[in-house]
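**Student:** Show me how the following folds:
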Amino acid sequence: MYPVLGILLIAVMLSSCTSVKVASDYDKGADFATYKTFAFYKPGIDKAEINDIDKRRILRAIESELLAKGFTKSETPDLLVSMFTKSREQVNVYNNNGFGPYGYGWGWSPYYYGNYNTVTTSTEGVLYIDLIDANKKELVWQGVGTGYLSQNNTKKEERIQEFVTSIFELYPPGSEKK
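**Tutor:** Predicted structure coming up:
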């Protein structure tokens, strides 16, 4: 019974690591139907504390999502797009009392080693995407995605795309999946 419970717990933890939690906030007085064009807000993007490769990946993903929503990139935009990131290292210590590397619970086993601790680390990242009214220079929408980041370089681009796509599911306000 205990091994089944352990496998179930690991499956839940792994599935929760793959999802991106999203939220958004917006100016209720803004008319989002009037926004048709966009440009990136370089001063804001330059402040993002991530490497340039990942920054370009995020910007390409944002551009792709906005174009898919019918926006046009412009030198005289309706919206300015900015973004910033935060991250924190998570350290998890699991104390597997009685579940040694080869043991199966309490009792005697020739392979029982007593307490068996497992330490894992992961990085939780937060991506903020800001949409700023270009004429008023006011923030009109902010989307936030929180999730675990991939350390596997071959999966980074997919994970960034997943963050950005999940965030833009909330734009325009009122369009979120029910």
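
**Student:** C-alpha only now, for contacts and for neighbours.
**Tutor:** Will do.

**Student:** Next up, identify which helix or strand the closest residue to S87 other than its chain neighbours is on.
**Tutor:** Once flanking residues are discounted, S87 sits nearest to G125: 4.2 Å by C-alpha to C-alpha, 6 or more residues apart in numbering. Assessed by DSSP states H and E, G125 sits inside strand 117-133.

**Student:** Mind giving me the packing neighbours of that strand?
**Tutor:** With contacts taken as 3 or more C-alpha pairs under 8 Å, 6 or more residues apart in numbering; DSSP states H and E, strand 117-133 sits against strand 79-95, strand 138-148.

**Student:** contact partners of that strand?
**Tutor:** 78-96, 138-149, 163 (C-alpha atoms under 8 Å, 6 or more residues apart in numbering).

**Student:** what comes up buried for that strand?
**Tutor:** By 16 or more other C-alpha atoms under 10 Å, the buried positions in strand 117-133 come out as 124-133.

**Student:** hmm, back to that, just the buried residues of the contacts of strand 117-133.
**Tutor:** 78-85, 87, 139-149, 163.

**Student:** hang on, the earlier thing: looking at the helices and strands packed on strand 117-133, spot the one closest to R60.
**Tutor:** Ranking the helices and strands packed on strand 117-133 by proximity to R60 (C-alpha to C-alpha) places strand 79-95 first, at 12.1 Å.

**Student:** gap between the closest one and the chain center?
**Tutor:** Computed by C-alpha atoms, centre = their mean, to the nearest Å, the chain-centroid distance of strand 79-95 equals 8 Å.

**Student:** Next, the angle strand 138-148 makes with it.
**Tutor:** Interaxial angle of strand 79-95 relative to strand 138-148 (axes from the mean of the first three to the mean of the last three C-alpha atoms, to 10 degrees): 30 degrees.

**Student:** To check against the first, give me the structure of this:
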Amino acid sequence: MKKFIISFSVFLVAFLTISQIYAQVTSDYDKTVDFTKFKTITFLGWQDNSDQLINDLDKQRILDSFGKEFEMRNLTFVEQGGELAVTLYLVIDQKTSTTAYTNYTGGMGYGGRWGYGYGMGYGGGIGMGSATTSYSESDYQVGTFVVSVYDGESKKLIWQGISSKTINENPKKREKTIPKGVKKLMKKYPVQPPK
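**Tutor:** Here you go, the predicted structure:
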């Protein structure tokens, strides 16, 4: 039982750590659209001024990363009138993670035997154990990022990608994780860059 409790505690901590590192990515698109026919794209801006939730450096990292990913798919950005139009949206939620740790202490025992004659005897034993559970809480922020692509002529939504991930507090790491996150999200786009 002790090994199970320790193993489960280690698994739970590992799962919570891993789930906060990797982005959860989903997407949906209009399967009747030929995405390869589009050659130009226009950036329509951030929905609901959600860019105000992040600093200018991270905002530029996001825009540069998406610009690079779309250009790798043979799309050229134009100021207006693009065959495609893209908007970005960001939500940041404050979360609290609770982790439980259980410490089991095995008991001490007493046993003895005494007797006389041919094997008559008495034996006894006492065993005791205790388990204590402690909890720790940590606050973290989860960013949900939505990129929406519209047909520039019909204004119809034709692709949407959503990524949710724990926000890294270290700016130097965000410099690397933002492009990686955008790249992972754009792997869901119907057109992939040439190899």
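
**Student:** And the strands in structure 1?
**Tutor:** 21-26, 37-40, 72-73, 79-95, 117-133, 138-148 (DSSP state E).

**Student:** residue range for the fourth one in structure 2?
**Tutor:** The one in question is strand 79-95 of structure 1. The counterpart of strand 79-95 of structure 1 in structure 2, using TM-score structural alignment, spans residues 84-100.

**Student:** To what extent does that stretch diverge from structure 1 after superposition?
**Tutor:** By mean C-alpha distance after the TM-score superposition for structure 1, the fitted stretch 84-100 of structure 2 averages 1.4 Å away from its aligned residues in structure 1.

**Student:** List of residues touching that stretch?
**Tutor:** Identification of contacts with stretch 84-100 of structure 2 by C-alpha under 8 Å, 6+ apart yields 9, 12-13, 38, 40-48, 50-51, 53, 133-153.

**Student:** redo that, cut-off 6 Å
**Tutor:** 41-47, 50, 134-152 (C-alpha atoms under 6 Å, 6 or more residues apart in numbering).

**Student:** Pipe the buried residues of strand 117-133 of structure 1 into CSV and attach distance to S74 of structure 1 per row.
**Tutor:** Formatted as CSV, these follow (distance: C-alpha to C-alpha, whole Å):
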residue, distance to S74 of structure 1
E124, 34
G125, 30
V126, 28
L127, 24
Y128, 22
I129, 18
D130, 17
L131, 15
I132, 14
D133, 14
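
**Student:** Return the closest of those residues with respect to G70 of structure 1.
**Tutor:** Using C-alpha to C-alpha, L131 is the member of the buried residues of strand 117-133 of structure 1 that lies nearest G70 of structure 1, at 15.3 Å.

**Student:** That closest one matches what in structure 2?
**Tutor:** The alignment partner of L131 of structure 1 in structure 2, by TM-score structural alignment, is V149.

**Student:** Would you mind measuring from its match to R174 of structure 2?
**Tutor:** Separation of V149 of structure 2 from R174 of structure 2 (C-alpha to C-alpha, to the nearest Å): 25 Å.

**Student:** Ok, K59 of structure 2 next?
**Tutor:** 11 Å.

**Student:** what does G45 of structure 2 give?
**Tutor:** Going from G45 of structure 2 to R174 of structure 2 by C-alpha to C-alpha gives 21 Å.

**Student:** Those two: which is more packed in?
**Tutor:** R174 (17 against 14; other C-alpha atoms under 10 Å).

**Student:** Grab the nearest non-local neighbour of that one.
**Tutor:** Closest to R174 of structure 2 by C-alpha to C-alpha, 6+ apart is N168, at 6.3 Å.

**Student:** I'd like to know how many residues surround the one you found.
**Tutor:** Around N168 of structure 2 there are 17 residues (other C-alpha under 10 Å).

**Student:** What's the match for it in structure 1?
**Tutor:** Aligned against structure 1 - with TM-score structural alignment as the criterion - N168 of structure 2 pairs with S150.

**Student:** Repeat that for G123 of structure 2.
**Tutor:** So, by TM-score structural alignment, G123 of structure 2 is left unmatched.

**Student:** Would you confirm that G123 of structure 2 contacts R113?
**Tutor:** Yes - assessed by C-alpha atoms under 6 Å, G123 of structure 2 is found in contact with R113 at 4.7 Å.

**Student:** distance between the ends of stretch 28-46 of structure 2?
**Tutor:** 20 Å.

**Student:** which residues touch it?
**Tutor:** 75-80, 82-89, 158-160.

**Student:** in it, what's buried?
**Tutor:** Neighbour counts over stretch 28-46 of structure 2 (16+ other C-alpha under 10 Å) mark 29, 35, 38-43, 46 as buried.

**Student:** And stretch 2-19 of structure 1, by the same measure?
**Tutor:** So, applying 16+ other C-alpha under 10 Å, buried residues of stretch 2-19 of structure 1: S19.

**Student:** ditto for stretch 99-118 of structure 2
**Tutor:** Judged by neighbour count using 16+ other C-alpha under 10 Å, the buried positions of stretch 99-118 of structure 2 are 101, 104.

**Student:** same deal with stretch 57-64 of structure 1?
**Tutor:** Buried, per 16+ other C-alpha under 10 Å, within stretch 57-64 of structure 1: 57-59, 61-63.
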